[in-house]
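Engineer: Fold the following for me, if possible:
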Amino acid sequence: MAISTAPRPAHQDVLDALARCVAACEHCATACLGEDNLQMMVPCIRLDRDCADICRLTAAFIARGSDHAPHILKECIEICQKCHDECAQHQHAHCQACAAACQACLEACKSYK
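Structural biologist: Coordinates of the predicted model:
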């Protein structure tokens, strides 16, 4: 008898949102490095990196069914909100896409049970 290691469908939604957020944040940080006013983009780059890292960690905790996932989720929600707020201030397409991914991620994390 094979044991299924696939996440339950409810978990898959949050894992997908976390993965999209990681990709958007990594892309945004890299794209910000090419902007004309790099100094202005430093807070955005820092939050992008923090957000990508916490989303990766959160996904790992959820995927393994860790009892500590709820604690990590709280931090993930907080950092995603801060990253969203920072990126939303910039009109660059990569920042706007990142803000949208962060918003979707924090909403998915809030709905995780």
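
Engineer: CA atoms for contacts and neighbours, from now on please.
Structural biologist: OK.

Engineer: Give the closest residue to Ala104 in space, chain neighbours not counted.
Structural biologist: Ala17 (6.6 Å; Cα to Cα, 6 or more residues apart in numbering).

Engineer: Following up with a second sequence; could you model it the same way so I can compare the two?
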Amino acid sequence: MAAMDPKMKECIDNCLNCYSVCLSMAMNHCLETGGKHTEPAHFRLMMACAEICRTSAHFMLIGTEHHKHTCRECAEICTECANDCEQVGDMQACVDACRKCAESCRQMAA
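Structural biologist: As a prediction, this is how the structure comes out:
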């Protein structure tokens, strides 16, 4: 097997990190904090973000060219999630993980 492109490896790492941060923050911080942290639109967006990150990483790991499509969608959802988490407040870890993932996914989708 050919060595994986370093940019792709970085993107996979960023996707898996964002998946982990979004999921754990939603299930712990948001559920425990309540209020606007558990409003349906915000919570669904976090779940969608975690899932598209996991899927994009999976598509890159299995080596399908379809990763370009999932990465494009992932960048869009991560950007939306970062903005939403920033607006909700007290979620900087999620904001940072989402922005970093969005940037590397944009490069993979190009």
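
Engineer: returning to what we had before: tell me the secondary structure of the residue nearest to Ala104 of the first structure, please.
Structural biologist: When classified by DSSP: H, G, I helix; E, B strand; the rest coil, Ala17 of the first structure comes out as helix.

Engineer: Pull the contacting residues for Cys109 of the first structure.
Structural biologist: Val14, Leu73, Cys76, Ile77 (Cα atoms under 8 Å, 6 or more residues apart in numbering).

Engineer: now for the second one: what does it line up with in the second structure?
Structural biologist: It refers to Leu73 of the first structure. In the superposition onto the second structure, Leu73 of the first structure corresponds to Cys71 when matched by TM-score structural alignment.

Engineer: Please identify the helix or strand for the nearest residue to its match once chain neighbours are set aside.
Structural biologist: Leaving aside its chain neighbours, Cys71 of the second structure sits nearest to Cys105 (4.9 Å; criterion: Cα to Cα, 6+ apart). Remark: Cys105 of the second structure resides in helix 92-109, with elements defined by DSSP states H and E.
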